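K.L.:
The following comprises the amino acid sequence and a computationally predicted model.
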Amino acid sequence: MKKKKREEHTNSERWLLSYSDFMTLLMILFVVLYAMSSIDQAKFAQLSQSLNMAMGGGKSIIAKENGTDANKKTTPIDTNVQQSEQAKMQDLKKQVDKYLKDNNMSSSVSTQLDQRGLIVSLNNTLFFDTGNADIKPDFQNELIGIAKILNQIKNNIRIEGHTDTVPISNSQFSSNWQLSCARAANVTQFLIDKAGIPANKLSAVGYSEYRPVSDNSTEEGRAKNRRVDIIIENSEFNKIDNNVKGNSSNTNTNSNDNTNSSDNTK
């Protein structure tokens, strides 16, 4: 009697071996492409996650290096830098406050710390004649003294000119834009020429009446708004200041200003 031949068992899962090899080669290809080029980290993280899911899950080594774990390593360093800078700003403020007190200027010059850094506000009445952008000779030495204290740290310095809402019109300036810009520019040039502050640390901008710190409906409020702010920028604000262009410019003038009435208090 003839024996029956045993049926050969067909392996239906052979394709998995080829598929696994293909996926491995595909992953290697993308890793090599990543190593040879600079790509967006967020997009690469998405790509890495997709590959991991396609290959059956697992944790991504690359995601750990470029993602949350890396942030945890850098965050304490950033925090330490910010705390150190904040301590320097506070020490600088104390020095300026002492100088102002010793020279009887506390009522005309104020200091404060905010998200931008250290702000030293100069009252326009003390440093400028009405409707004029030239710094009064009587207080130039005091301004030099303040500037030398501020120059102790390497942070950039931003000079801002501000006015109240009362229109100005004289032979020199036709608008508050021009006056605020001229005062900011003159203080900046003075700090370069007389206080020895490097020009590449300085910037000047005029805001006219559009950055008030008080109510313009009262004389007291308008007096506070007429000022020049010297801002010692912290590193975070300096990044924003250098990368974002503001709407104001130190060459900007407002042709729509009402020039029919003169300002006798600026």
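P.N.:
Happy to help now that I have it.

K.L.:
make it CA atoms for all contacts and neighbour counts henceforth
P.N.:
Fine.

K.L.:
What separation is there between I157 and N200?
P.N.:
Separation of I157 from N200 (C-alpha to C-alpha, to the nearest Å): 9 Å.

K.L.:
try I159
P.N.:
To N200, I159 is 13 Å away according to C-alpha to C-alpha.

K.L.:
more crowded one of those two?
P.N.:
Just comparing I159 and N200: by other C-alpha atoms under 10 Å the higher neighbour count belongs to I159, 24 against 9.

K.L.:
and N123, what does it touch?
P.N.:
Contacts for N123 (C-alpha atoms under 8 Å, 6 or more residues apart in numbering) come out as S108, V109, A223, K224, R226, R227, V228.

K.L.:
ok, the first one - how many residues close by?
P.N.:
Close neighbours of S108, defined as other C-alpha under 10 Å, add up to 16.

K.L.:
How about the contacts made by it?
P.N.:
L122, N123, L126.

K.L.:
give me that answer again for 6 Å
P.N.:
With contacts defined as C-alpha atoms under 6 Å, 6 or more residues apart in numbering, the neighbours of S108 are N123.

K.L.:
same question, the second one
P.N.:
Contacts here follow C-alpha under 6 Å, 6+ apart; on that basis V109 touches S121, L122.

K.L.:
do you know how far it is from K101?
P.N.:
For V109 relative to K101 (C-alpha to C-alpha), the value is 10 Å.

K.L.:
And the next helix or strand past the top helix by length along the chain?
P.N.:
Ranked by residue count, the top helix of the chain under DSSP state H comes out as helix 68-102. On the C-terminal side of helix 68-102, the closest following helix or strand by DSSP states H and E is strand 109-114.

K.L.:
That following strand versus helix 68-102: what angle between them?
P.N.:
In terms of direction (axes from the mean of the first three to the mean of the last three C-alpha atoms, to 10 degrees), strand 109-114 departs from helix 68-102 by 170 degrees.

K.L.:
Can you mark which positions in strand 109-114 are buried?
P.N.:
Buried positions in strand 109-114, judged by neighbour count with 16 or more other C-alpha atoms under 10 Å: V109, S110, T111.

K.L.:
The next helix or strand after it: how far from the chain's middle?
P.N.:
Elements were assigned by DSSP H and E; along the chain past strand 109-114, the next helix or strand is strand 117-123. Between the centre of strand 117-123 and the centre of its host chain there is 17 Å, according to C-alpha atoms, centre = their mean, to the nearest Å.

K.L.:
helix or strand for the residue most central in space within the chain, which one?
P.N.:
For the chain, the residue lying nearest the average C-alpha position, counting by C-alpha atoms, centre = their mean, turns out to be F237 (2.3 Å). In this structure, F237 sits in helix 235-243 according to DSSP H and E.

K.L.:
Now do that helix and strand 117-123, the angle between them.
P.N.:
What separates the directions of helix 235-243 and strand 117-123 is an angle of 70 degrees, with the same axes, to 10 degrees.

K.L.:
Distance from the chain centre to helix 235-243, please.
P.N.:
Taking the mean C-alpha point of helix 235-243 and that of its whole chain, the gap between them comes to 2 Å (C-alpha atoms, centre = their mean).

K.L.:
here's the one I want to compare it with:
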Amino acid sequence: MAGDSAEIIIRRIKKVAAAGHHGGAWKVAYADFVTAMMAFFMVMWIVGISDKQQRAAISDYFNNPSATVGEAQKPAPGANGPGGSADSVIDLNGTMNRPKPDEAREPRTPAMPKDIEKAARAIDRQRLEALRQDLLEAIRNSQTLQPFKDQLLLDLTKEGLRIQIVDQQNRPMFDLGGATLKPYTTVILAELAKFIDTVPNHISISGHTDVTQYGNAAGYTNWELSTDRANAARRALIAGGMSEDKIDRIVGLASTVLFDKAHPDDPTNRRISIVVMNRDTDGKETDDAGDAAAQGVAVPENGVVAATADGGTAIIGAGLPSPAAALPKAAP
């Protein structure tokens, strides 16, 4: 019977643990690296597109971040009453740190908003100068504007970029004694609208007449006529594609601001003046450059720029001949 017993076989199975993942720590490190590179390239991009004044403003911000507008002021030490909290560090002997006399007299870092405003003004001026250059280029080369180069005057004033469209002998902008635009005047304004609409600045439009009194209707004077002509220019600009929201004011000045004082009945005194306003003027009352406009001379920043008959430009500043000298004179 012993020979009939089954043989007992014992099998030992050795289990080997499969190699697991190496962990996710490398993913965290890689994510930190990618984030750092993104931040680095963002900094390089900002440095590349900003000018010297903007970089100085950014530097001042990070040197003194507490100077930002709207930040709450810290309470004075002990302002919360006995037992209240204070913002000073307490020494081990239980007394508050007092500012040293030299530290108390140290001048504070200039406020950040001034730096921002200065940089914003610089950007605004660069924008208006670029618009002036684009318009001058169009006046020289555009088939639409080039024929009227003698009637388009551009100058930078204390209020912004001023664009003046003046009458010329045998080529008036409006019907005689009326506010109906000539077809070519509509074309000029439609072309100007495309350029003006490329900048965010608001504009003002003023109408001017010469000293000849309008007498076709009782009570209708050069004041009404100049205002109606300014409104006609507004409608033409909007029809040309300019946003209506850009218009800040419409003004009729009659003959109070003559372009050529020496010849008050000269056609150049009949004109439309469009001012693309800068930051300082936007929302404020303009005087259309006051005496400077009356003398035909811009507030002397860059001088008056007038397109000449040979396709170039003439820069006329204070002490030099009036822009009217660059235009063909009307017969007496």
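P.N.:
Here it is on my side, so go on. Bear in mind the structure is a predicted one, so any value in this text is a computation, not a measurement.

K.L.:
Can you pull the TM-score for these?
P.N.:
The TM-score (TM-score structural alignment, normalised by the length of the first structure) is 0.61; 187 aligned residues with a C-alpha RMSD of 3.3 Å.

K.L.:
mind listing what's buried in the helix holding F237 of the first structure?
P.N.:
Under the neighbour-count rule (16+ other C-alpha under 10 Å), helix 235-243 of the first structure has S235, N238 buried.

K.L.:
Would you state the helices of the second structure in chain order?
P.N.:
Along the second structure, the segments classed as helices by DSSP H run 25-49, 52-63, 101-104, 112-141, 183-196, 222-239, 290-294.

K.L.:
Comparing the ones you listed, which comes out most buried?
P.N.:
A comparison of the helices of the second structure by mean neighbour count, using mean count of other C-alpha atoms under 10 Å, puts helix 222-239 on top with a mean of 21.

K.L.:
What is that helix packed up against?
P.N.:
For helix 222-239 of the second structure, the packing partners by 3 or more C-alpha pairs under 6 Å, 6 or more residues apart in numbering; DSSP states H and E come out as helix 183-196, strand 203-208, strand 247-252.

K.L.:
Same list (these) but as a markdown table, adding distance to V304 of the second structure.
P.N.:
Putting these into a markdown table (distance: least, C-alpha to C-alpha, whole Å) gives the following:
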| stretch | distance to V304 of the second structure |
| --- | --- |
| helix 183-196 | 18 |
| strand 203-208 | 18 |
| strand 247-252 | 22 |
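
K.L.:
re earlier: what does the helix holding F237 of the first structure rub up against?
P.N.:
Contacts of helix 235-243 of the first structure with the rest of the structure, by C-alpha under 6 Å, 6+ apart, involve R116.

K.L.:
Equivalent analysis for stretch 179-193 of the second structure, please.
P.N.:
Around stretch 179-193 of the second structure, the neighbours that count as contacts under C-alpha under 6 Å, 6+ apart are M173, F174, D228, R229, L237, G240, M242.

K.L.:
how close does the fifth one sit to N222 of the second structure?
P.N.:
Right, the one you point to is L237 of the second structure. The value you get for L237 of the second structure to N222 of the second structure, if C-alpha to C-alpha is used, is 22 Å.

K.L.:
tell me, how many neighbours does the aligned partner of D129 of the first structure in the second structure end up with?
P.N.:
The criterion is TM-score structural alignment: under it, D129 of the first structure has D175 as its aligned partner in the second structure. Residue crowding around D175 of the second structure was assessed by other C-alpha under 10 Å; the count is 10.

K.L.:
cool, and K72 of the first structure?
P.N.:
Residues within reach of K72 of the first structure, counting by other C-alpha under 10 Å, total 10.

K.L.:
cool, N278 of the second structure as well?
P.N.:
Each residue near N278 of the second structure was counted by other C-alpha under 10 Å, and the total is 22.

K.L.:
go on, D248 of the second structure?
P.N.:
Residues contacting D248 of the second structure under the criterion other C-alpha under 10 Å number 17.

K.L.:
how much space is there between it and M242 of the second structure?
P.N.:
Using C-alpha to C-alpha, D248 of the second structure is found at 13 Å from M242 of the second structure.

K.L.:
what do you get for A79 of the second structure?
P.N.:
Using C-alpha to C-alpha, A79 of the second structure is found at 57 Å from M242 of the second structure.

K.L.:
Just want to know which of those two has more residues nearby.
P.N.:
The residue with more neighbours, out of A79 of the second structure and M242, is M242; 23 against 12, by other C-alpha under 10 Å.

K.L.:
who touches the more buried one in this structure?
P.N.:
If you count contacts by C-alpha under 6 Å, 6+ apart, then M242 of the second structure has A193, D197 around it.

K.L.:
swap the cut-off to 10 Å and go again
P.N.:
The contact partners of M242 of the second structure, taken as C-alpha atoms under 10 Å, 6 or more residues apart in numbering, are 189-198, 234-236.

K.L.:
What is the aligned counterpart of it in the first structure?
P.N.:
With TM-score structural alignment as the criterion, the equivalent of M242 of the second structure in the first structure is I197.

K.L.:
From S226 of the second structure, how far out is the match of D129 of the first structure?
P.N.:
In this structure, D175 of the second structure lies at 13 Å from S226 of the second structure, with C-alpha to C-alpha as the measure.

K.L.:
what's the answer for E117 of the second structure, then?
P.N.:
As judged by C-alpha to C-alpha, E117 of the second structure and S226 of the second structure stand 36 Å apart.

K.L.:
Could you do L258 of the second structure as well?
P.N.:
Using C-alpha to C-alpha, one gets 13 Å for the distance from L258 of the second structure to S226 of the second structure.

K.L.:
Also T212 of the second structure?
P.N.:
12 Å.

K.L.:
Mutual contacts of the two, please.
P.N.:
A254, S255.

K.L.:
State the number of residues packed around V199 of the second structure.
P.N.:
Applying other C-alpha under 10 Å, we find 15 residues neighbouring V199 of the second structure.

K.L.:
Nearest spatial neighbour of it, chain-adjacent residues omitted?
P.N.:
Distances taken as C-alpha to C-alpha, 6 or more residues apart in numbering place R127 nearest to V199 of the second structure, at 7.5 Å, with adjacent residues excluded.

K.L.:
which position in the first structure aligns with the one you found?
P.N.:
Using TM-score structural alignment to pair residues, one finds that R127 of the second structure aligns to K88 in the first structure.

K.L.:
Does its match touch L113 like I think?
P.N.:
No: taking C-alpha atoms under 10 Å as the definition, K88 of the first structure is not a contact partner of L113, at 11.4 Å.

K.L.:
thinking again about what came up before, now list whatever residues contact both of L258 and S226 of the second structure.
P.N.:
Between them, L258 of the second structure and S226 share the contacting residues H208, T209, D210, R270, R271, judged by C-alpha under 10 Å, 6+ apart.
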